[in-house]
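Engineer: sharing a model prediction with you, sequence too.
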Amino acid sequence: MSRRLEPGKLVIASHNPGKVREIADLLGPHGIEPVSAADLDLPEPEETGNSFIDNAELKARLAADLSGLPALADDSGLCVDALDGRPGIYSARWAGEGKDFMVAMERVEEELLAKGPEAGRNGQFVCALSVCWPDGHIESFEGRVDGLLVWPPRGENGFGYDPMFQPIGREMTFGQMDPVDKYAMSHRAVAFSKLVAGLIK
């Protein structure tokens, strides 16, 4: 049975400032007050799931359990067709301990070059959003956007792999887009529109 997400405090179960900011901007019009996991000093769980939804649910459950508030968690990443879907759920880990996504983007490019030009440069950003209530009720939604991987990276906006991801039908990468334009079409926006339809409207 679907449950409504009422106005009030909602924990964003992420320690990634870019992700927290993007989710907070999406939540703004709905009377929900986002509080980040970092502000509440909540730990980051080890992501042991086999899918984006598994990991989002794991993070949402822990944050709801520890905070006593509803919690929203996101797990997202870049899936590259020629690399058999990698980095996928390991997208953040490709950036290493220092979370240096230039390193991660260089690895994607090196592995694509090793495959040769016939491999193609198609990929998708995928985002899973899970909302968990303190009583354990959980609901999850998934969105994706298809694009091409460009090199060298372009743009200073966004975060993660955004500067090398050019959505199909667009001339600019997510890294070059104004945040408002990116939010309107990103994988997170697609998942979020499903969440709003399911839990808020």
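Structural biologist: Yes, it's here.
Engineer: only C-alpha atoms from now on, for both contacts and neighbour counts.
Structural biologist: OK.
Engineer: how about the residue nearest the centre of the chain, nearest residue that isn't a chain neighbour?
Structural biologist: Geometric centre of the chain, nearest residue: residue 76, 3.4 Å, by Cα atoms, centre = their mean. Distances taken as Cα to Cα, 6 or more residues apart in numbering place residue 127 nearest to residue 76, at 4.2 Å, with adjacent residues excluded.
Engineer: distance between the strand or helix carrying the one you found and the chain's centre?
Structural biologist: With elements taken from DSSP states H and E, the one containing residue 127 is strand 122-132. Strand 122-132 has its C-alpha centroid displaced from the chain centroid by 6 Å (Cα atoms, centre = their mean, to the nearest Å).
Engineer: if we can go back for a sec, ok, the residue nearest to residue 76 - contacts?
Structural biologist: Going by Cα atoms under 8 Å, 6 or more residues apart in numbering, residue 127 touches 52, 74-77, 142-144, 187-188, 191.
Engineer: quick one: the helices in the chain?
Structural biologist: 17-27, 52-67, 101-115, 179-185, 187-195 (DSSP state H).
Engineer: just checking, what packs against the longest one?
Structural biologist: Pointing back at helix 52-67 there. strand 8-12, strand 71-80, strand 122-132, strand 138-149 (3 or more Cα pairs under 8 Å, 6 or more residues apart in numbering; DSSP states H and E).
Engineer: comparison target, given below:
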Amino acid sequence: MQKIMIASNNAGKVKEFKAMLSSFGAEVYSLQNLPEAIDVEETGDTFYENARLKAEVICKKTNMITIADDSGLVIDALDGRPGVYSARYAGPEKDDKANLLKVLKELESVAEAERSAKFVCVLAVSVPGKETKFAEGECVGFIQDKPYGDNGFGYDPIFYFPGADTTLAGMSQEEKNKISHRANALKELQRHWRDWVGDN
């Protein structure tokens, strides 16, 4: 069985990965399983740069197949913000609620029809001794004017997905895992898995 390291301490993100990687027949670990804390500074200007940084550093330290993602919310009316700064948009504390409230404040005067947005996820896959590969996925929707739903994390409560007529936080984990940006990136990864990683 392949052992895969998810380069994240985010419990919500790791839970999603474990659920979606179950079909790969892999044993999934995260940074929470390591004896010492590792925090890779995200100094890149793009989702690709940050995902590569995390995947390659953790792969080198653990000598395991490593999947790292960099993902974020891209809002058209805010010129693409918060983008790569999504997790720390309101400050380095990475406070989900503060980030969400800052976005709502900035969109106060923006009409509902102009609140188009998308979640973007870039996965970097580092295999010891091989070149890092990338898969990307998106989830397109709108930012609504108040939070709704108790599931998910981050900006999920304000991200309205038209196909389900609710926010990502208003969906069950199973529903979200079918349409999310991370799910779409993993579907692309699945298509390339054998070429990039091998059968075992």
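Structural biologist: Received the coordinates, thanks. This is a predicted model, so every value here is computed, not measured.
Engineer: which of the contacts of residue 127 of the first structure are also in contact in the second structure?
Structural biologist: Among the contacts of residue 127 of the first structure, the contacts conserved in the second structure (both residues aligned by TM-score structural alignment, their matches' Cα atoms under 8 Å) are 52, 74-77, 142-144, 187-188, 191.
Engineer: ok, the alignment partner in the second structure of residue 16 of the first structure to residue 125 of the second structure distance?
Structural biologist: When the second structure is aligned by TM-score structural alignment, residue 16 of the first structure is paired with residue 10. Residue 10 of the second structure sits 18 Å away from residue 125 of the second structure, taking Cα to Cα, to the nearest Å as the criterion.
Engineer: same check on residue 12 of the second structure?
Structural biologist: Relative to residue 125 of the second structure, and taking Cα to Cα, residue 12 of the second structure is found at 20 Å.
Engineer: okay, those two: which has more neighbours?
Structural biologist: Each of residue 12 of the second structure and residue 125 had its neighbours counted (other Cα atoms under 10 Å), and the higher figure belongs to residue 125 (30 against 13).
Engineer: residues contacting the more buried one?
Structural biologist: Residue 125 of the second structure neighbours (Cα under 8 Å, 6+ apart): 52, 55, 65-68, 132-134.
Engineer: before we move on, the earlier item: the second structure: which residue goes with the residue nearest to residue 76 of the first structure?
Structural biologist: So, by TM-score structural alignment, residue 127 of the first structure is matched to residue 121.
Engineer: spatially nearest residue to residue 189 of the second structure, not counting backbone neighbours?
Structural biologist: residue 135 (5.6 Å).
Engineer: what about residue 171 of the first structure, how many neighbours?
Structural biologist: Residue 171 of the first structure: 10 neighbours (other Cα under 10 Å).
Engineer: how far away is the aligned partner of residue 174 of the first structure in the second structure from residue 64 of the second structure?
Structural biologist: Matched across to the second structure, residue 174 of the first structure falls on residue 168, judged by TM-score structural alignment. For residue 168 of the second structure, the distance to residue 64 of the second structure equals 32 Å [Cα to Cα].
Engineer: more crowded one of these two?
Structural biologist: When residue 168 of the second structure and residue 64 are compared for neighbours, residue 168 comes out ahead with 28 against 18, by other Cα under 10 Å.
Engineer: perfect, that will be all.
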